[in-house]
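Novice: Sequence and predicted structure are below.
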Amino acid sequence: MDDISRIRNFSIIAHIDHGKSTLADRLILATGGLSEREMTHGQVLDNMEIEQERGITIKAQTVRLNWKAADGETYELNLMDTPGHVDFAYEVSRSLAACEGALLVVDAAQGVEAQTLANVYQSIEHDHEIVPVINKIDLPAADPEGVKQEIEEIIGLDASQAVLASAKSGIGIPDILQAIVDRIPPPKGDRTAPLKAMLVDSWYDPYLGVVILVRVIEGVLKKGQQVKFMAAGTTHLVDRVGCMRPKIEQLPELAAGEIGFITAQIKEVAETRVGDTITDAKRPTATALPGFKEVQPVVFCGLFPVDAADFEKLRESLYKLRLNDASFSFETESSAALGFGFRCGFLGLLHLEIIQERLTREYDLDLITTAPSVVYRMHLTRSKKDATSGGRSFETGLRRGSVPPQDEREGESGSGGQIIELHNPADMPDPNRIEMIEEPWISATIYTPDEYLGAILKLCQDRRGIQKGLTYVGSGSHQRAQLTYELPLNEVVFDFYDRLKSISRGYASFDYEQIGHREGDLVKMSILVNEELVDALSMITHRGTAEARGRGMCERLKELIPRHLFKIPIQAAIGGKVIARETISAMRKDVTAKCYGGDATRKRKLLEKQKKGKAKMREYGNVSIPQEAFIAALRMGEE
């Protein structure tokens, strides 16, 4: 658009299931982006089956709408539908940086939730003009006035001008469009300046290659232009420029203030990093845009095919998924118990769950997932051997055939030893070499109705939480407790979120951010079956909870492993010390059945012979642990 004053760039901020995608559908329909007939299903922008099923947004989407306002002018509205979940917080921050304003959508029955709060604060940091929208006002439990008061008390925004709407029924949609035009400021930018554009998102198209979503800050982006990605240091020739309406529409150029897409014959999404600055290769801009950072995986787990013959299929499937999602990483690993598989890194637990579900559904794979773990920092002592070998002796003590820790940095710990990053508990160095272990911590914000407060406080306390604050927000029926806790991330990655939801009957909301690493009294707990180490069940846990966790795992394995003809000990051990043990009793054949009376010594002789045979069998016998037992132990071990 030639007139920058008639452009409005805005995103929608909302908690999961507050009606964000339904509102986006209504806005598309109201502005003629799609006809009623073309909207074959709800949530047009949530085009993945898993997004529609769960009612969540996983990939950021954009759409350009034209709206004739009350003053008779036609405005160009660029809507960005961003993910609401904490795992995708960095993508959300880049999408917000590409806008000048935001619609804050709050459910009229549920009020302000934790993720709404996290994203709205990010939006305020970007100096956005925020338009509150109270959605679902036609619900029987709706309390718009109470929610307005809550927005003012909790967030500190003036909600007197909040738009009342129901996206499902179509109530208040013209009012929302008019509020966007009236209250959200137009973008600023000089189209004559050198090109400066932000890479907001990218996805893989089988026909076009990588499609890159961009927000042009200054200058003009044209077809045939040679552009440079400043963080990646690569140059590409732009072969297509356009926008989504939500159907693809090609354009001659994108000028300052506009949001659209480009393609440049790029084959892999990994080459296009979210937050990168795109500039003209011949006439570059002086400085890159602030806020760019490399996305680092937070949670790691092993993925193994149930059928070993599916290993190559799993490898191909992971490569295909990575074409569209560069934020997860994988590398091959082998396990004595589970065979060949991959160690994968994810942004968080929801991200892990989504990738796992997509592999199962879209690629028809049966998978075993090992217990999730986080990235630990090991401070190693500096030995004489280190000094002579350049500090690489930490590999002693790693299991054979494993991948050594990815990140090694020498001479950074206080005593002059190394700091290594550990992604897999099975790769833990010899405990004698470890001076100190640091684990990641998070700051969590939990909103809960008052009646569930006691149970949630106990849950956080059991997970080694440190309470930082407890305040009450809202009033009357909308009054809720706001808890602030600092928690170790490895206590949260198991089933904290599920437990929180079951304790609070789904009413508590949870949001977190990482606050760095802290020293912890952590130990590696190994599981031994028939005195053989089962590497897939190894885990790093706090010394205080190791015994209870080990006892629980042994009890479960006792139920899951079938009986053999000899006794099978199941042990949980820390180093050489066994902390829990269960024994699976042997199946006994009645060898005296053929003796009809006669001397008792004859029976004793047969029993002694059986006893010797069992001892020999136990010595040479291998325990076969069925796959189902592994799957059940790993899933149930998440306590």
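Specialist: Structure's in. What do you need? Numbering: from 1, shown residues only.
Novice: use CA for all of it now, contacts and neighbours both
Specialist: Fine.
Novice: got the end-to-end distance for stretch 260-270?
Specialist: End-to-end distance for stretch 260-270, by C-alpha to C-alpha, to the nearest Å: 20 Å.
Novice: Just the buried residues of it, please?
Specialist: Within stretch 260-270, the residues scored as buried using 16 or more other C-alpha atoms under 10 Å are 260-264, 266-270.
Novice: Adding secondary structure, write the residues you listed out as CSV.
Specialist: CSV is the format used below for these (DSSP: H, G, I helix; E, B strand; the rest coil):
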residue, secondary structure
260, strand
261, strand
262, strand
263, strand
264, coil
266, coil
267, coil
268, coil
269, helix
270, helix
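Novice: Now tell me what touches the helix or strand hosting residue 77 from outside.
Specialist: Using DSSP states H and E, residue 77 sits within strand 74-81. By C-alpha atoms under 8 Å, 6 or more residues apart in numbering, the residues outside strand 74-81 that reach it are 1, 6-12, 20-21, 24, 45, 57, 60-69, 95, 181, 258-259.
Novice: Quick check: residue 515 touching residue 440?
Specialist: Yes - the pair residue 515 and residue 440 qualifies as a contact (C-alpha atoms under 8 Å) at a distance of 7.5 Å.
Novice: which of these two has more neighbours?
Specialist: residue 440 (20 against 14; other C-alpha atoms under 10 Å).
Novice: What is the lengthiest strand in the chain packed up against?
Specialist: In the chain, assigned by DSSP state E, the strand with the most residues is strand 434-449. Here strand 434-449 touches helix 114-125, strand 376-380, strand 480-488, helix 489-492, strand 509-519, going by 3 or more C-alpha pairs under 8 Å, 6 or more residues apart in numbering; DSSP states H and E.
Novice: try this one side by side with the last:
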Amino acid sequence: MTDIKLTGTIAAKQTGKNEQVLDKLKVERERGITVKAQTASMIYDRQASRYMLNLIDTPGHVDFAWEVSRSLAACQGALLLVDCSQGVQAQTISVFHNAKDRGLTIIPVLNKIDLPAADPDRVIAQMQATFGIDPEAVIPISAKTGRGVSELLRAIVERISPPVGPTSSPFRGFLFDSFYDRYRGVISLLNVKEGTLRVGDKISSTFTGKRYEIMELGIMHPEETSTSALYPGQVGYMACNMKEPTDAHVGDTLYRVGQPVDPIPGFKPAKPMVFAGVYPIDSGDFPKLEESIKRLTLTDRSVSVQRESSSALGQGCRLGFLGTLHMDVFRQRLEDEYNANVIITAPTVPYKVVYKDKEVIVSNPTDFPEVTDTTSKVKEIQEPTVSASIIVPEQYFGDMMDLCFSHRAEDLDHRYLDSTEGSARILMTCTIPLSEIVTDFFDQLKSRSSGFASFDYEEAGYRRSDLAKPVDALALIVHRSAQESVGRAWVKKLHRVIPRQLFEVPIQAAIGKKVIARETLSAMRADVTAGLYGGHYERKMKHLENQKASKRKMKRIGTVNLPQEAFFDILSQSK
């Protein structure tokens, strides 16, 4: 924020405006986190020279690592920002190695040096031990007061090499983001690698092969500022009457029609790790919900979308996310930006079902085979695992060990990041099933460490596991060691939300043909003897027996209609 002000990109003081300039989404301002990478171009004057600096502000949470990955693909350098009061975090290590693998110039920056709890010497020692960084290369700053920001801007100009793409070469651009405008259609953000792009040029997509005419060009300053052309190294936006959101493929290479170029390599698309069904509360709102999801995924291309239907919830979509926070943020954006009222089913992970002749990835519990059947052709079930990294103060090490082992962690190892007396921090690594961390793992991690632990993970392949599936949208896939506790918990939840009927309703959790938990919802009962005065007791017994017979008949032929509100309640309680 300070560097944007220092370069004159925005006014030094904004009266009556929220100064979270790059946090444009409502969910970002409410939660105080960054979930969407934002671009800003700045003009920096130094010693009679003028430079254009293109900044991409990226999220820090592991669930939005894809935003970081695609942003790094459009950059020549990266600022490794470390909080001076908290030290190196688990996600910091992940981002560092991602940038290093891409060959980017990395500038280590120590932020928040103005805080009373700041300990620059200790944190710089951590950065040296963890990343092998020269302490002299670290730039201490305070983004709040502006201290050190001028030195940081000079370091960016001096340490990061400018783009080398020649202006005279054929145009080649890298598309790394997009959003939708109701009047102009799809707006794409691109990094010009080589050549020049001008208004009126006709371009083509390497991925789709479709052609477009450039109607508008500009840079984000940080709001849209029109220009007549974009040159090598510049990051800007492009409007070209692109109507279909799916045509803006992140990672695509654009070129001028008649001058084909080699695609830009090195960018991997996102791979969803958590799946959930999304349904409208009112089934008639599905077309509107589907269009809203289509528009929203244009700004978040890491989400996968597939139609599905449920006998209980109607028509909906099965979406794939990078994590549970990603899923919850997407839900809130649907509600904030498109006024959608939705039900989201319990999150699941993609399992690999190995048959005798093939392998199938199953992300929907309703498609999970009944492996208890002796005639089943299933050879084995494999679950996804992740390599987890946890950084925690030494005093919470025992609690973190217990947390990891209770969630089936394996190959647990640890090492000290520093050895400062009274403030040592430990880096723990382990392999843990993905299904164990998509529930309440992160909440427990923060609770047991008083908020001081940080957590990051990356995909680690599949491994064989003993799994089982305990009405349609409420089907779950759980490890057999937890099947009884999960079954009892869900049966109790259903007992609370299912409306009482005129007959007794048994609620059961079952794996195959074996019932592992049961609750009985008692029947509503009218006082059929209230209007009887006097007479023999056999007269009352006759009415009571008739009532029992009627209830037995209703139990045989009656059905329980579970309202969508009940599904909403139980799925809300399960998050």
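Specialist: Happy to help now that I have it. None of these values were measured; they are calculated from a predicted model.
Novice: equivalent range in the second structure for the longest strand of the first structure?
Specialist: In the comparison with the second structure, strand 434-449 of the first structure aligns to the range 378-393 (TM-score structural alignment).
Novice: what do we get in the second structure for residue 60 of the first structure?
Specialist: Under the alignment (TM-score structural alignment), residue 60 of the first structure pairs with residue 37 of the second structure.
Novice: on that earlier part again, what's the mean distance for the match of strand 434-449 of the first structure versus the first structure?
Specialist: With mean C-alpha distance after the TM-score superposition for the first structure, stretch 378-393 of the second structure departs from the first structure by a mean of 1.7 Å once superposed.
Novice: ok, back up a step: buried ones among the contacts of strand 74-81 of the first structure?
Specialist: 6-12, 20-21, 24, 45, 57, 60-67, 69, 95, 181, 258-259.
Novice: sorry, back to before: and the nearest residue to the match of residue 60 of the first structure once chain neighbours are set aside, what is it in contact with?
Specialist: Distances taken as C-alpha to C-alpha, 6 or more residues apart in numbering put residue 58 closest to residue 37 of the second structure, at 4.4 Å, once the chain neighbours are dropped. Shown in contact with residue 58 of the second structure (C-alpha under 8 Å, 6+ apart): 34-38, 67-68, 71.
Novice: Same check on residue 312 of the second structure?
Specialist: By C-alpha under 8 Å, 6+ apart, the neighbours of residue 312 of the second structure are 471-473, 562, 564.
Novice: Highest neighbour count among those residues?
Specialist: That'd be residue 473 among the contacts of residue 312 of the second structure, by other C-alpha under 10 Å, with 20 neighbours.
Novice: for the residue mapped onto it from the first structure, helix, strand, or coil?
Specialist: Using TM-score structural alignment as the criterion, residue 473 of the second structure maps onto residue 536 of the first structure. Here residue 536 of the first structure is recorded as helix under three-state DSSP.
Novice: Residue 536 of the first structure contacts residue 335, doesn't it?
Specialist: Yes - at 6.5 Å, residue 536 of the first structure and residue 335 qualify as touching, with contact defined as C-alpha under 8 Å.
Novice: hang on, the earlier thing: how about the helices and strands packed on strand 434-449 of the first structure in CSV, adding distance to residue 139 of the first structure?
Specialist: Shown next, in CSV, are these (distance: least, C-alpha to C-alpha, whole Å):
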stretch, distance to residue 139 of the first structure
helix 114-125, 20
strand 376-380, 47
strand 480-488, 21
helix 489-492, 34
strand 509-519, 21
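Novice: so of those, which one's packed in deepest?
Specialist: Mean neighbour count (mean count of other C-alpha atoms under 10 Å) peaks for strand 376-380 among these, with a mean of 24.
Novice: quick check: angle from that one to strand 434-449?
Specialist: 160 degrees (axes from the mean of the first three to the mean of the last three C-alpha atoms, to 10 degrees).
Novice: Can you list the helices and strands that strand 376-380 of the first structure packs against?
Specialist: strand 419-422, strand 434-449.
Novice: now stretch 189-205 of the first structure: which residue numbers in the second structure?
Specialist: Aligning stretch 189-205 of the first structure against the second structure (TM-score structural alignment) gives residues 165-181.
Novice: What's the end-to-end length of that stretch?
Specialist: With C-alpha to C-alpha as the measure, stretch 165-181 of the second structure spans 30 Å from end to end.
Novice: buried residues in it?
Specialist: Buried residues in stretch 165-181 of the second structure, defined by neighbour count with 16+ other C-alpha under 10 Å: 165, 167, 170-180.
Novice: Check the contact between residue 117 of the second structure and residue 85; I expect there is one.
Specialist: Yes - assessed by C-alpha under 8 Å, residue 117 of the second structure is found in contact with residue 85 at 5.4 Å.
Novice: quick one: which of these two has more around it?
Specialist: Regarding residue 117 of the second structure and residue 85, a neighbour count based on other C-alpha under 10 Å identifies residue 85 as having more, with 19 against 11.
Novice: Just give me the mean distance for the helix or strand where residue 212 of the second structure lies relative to the first structure.
Specialist: When elements are assigned from DSSP H and E, residue 212 of the second structure belongs to strand 211-213. For strand 211-213 of the second structure, the mean deviation from the first structure after alignment is 2.7 Å (mean C-alpha distance after the TM-score superposition for the first structure).
Novice: in the stretch 51-200 of the first structure, which spans are helices?
Specialist: 89-97, 114-125, 144-150, 173-183 (DSSP state H, counting those that start in this stretch).
Novice: And for the stretch 451-575 of the second structure?
Specialist: According to DSSP H, counting those that start in this stretch, the stretch 451-575 of the second structure carries its helices in the segments 483-497, 537-557, 564-573.
Novice: packing partners for the shortest one?
Specialist: Spelled out, it's helix 564-573 of the second structure. Under the contact criterion of 3+ C-alpha pairs under 8 Å, 6+ apart, helix 564-573 of the second structure touches strand 342-344, helix 483-497.
Novice: Please identify the deepest-packed of these.
Specialist: Of all those, strand 342-344 carries the top mean neighbour count, a mean of 23, counting by mean count of other C-alpha under 10 Å.
Novice: Tell me the gap between that strand and the middle of its chain.
Specialist: Computed by C-alpha atoms, centre = their mean, to the nearest Å, the chain-centroid distance of strand 342-344 of the second structure equals 16 Å.
Novice: same question, stretch 155-170 of the second structure
Specialist: 33 Å.
Novice: just stretch 364-371 of the second structure next, same as before
Specialist: The answer for stretch 364-371 of the second structure is 25 Å, by C-alpha atoms, centre = their mean.
Novice: same deal with stretch 460-471 of the second structure?
Specialist: Centre to centre, stretch against its chain (C-alpha atoms, centre = their mean), the figure for stretch 460-471 of the second structure is 22 Å.
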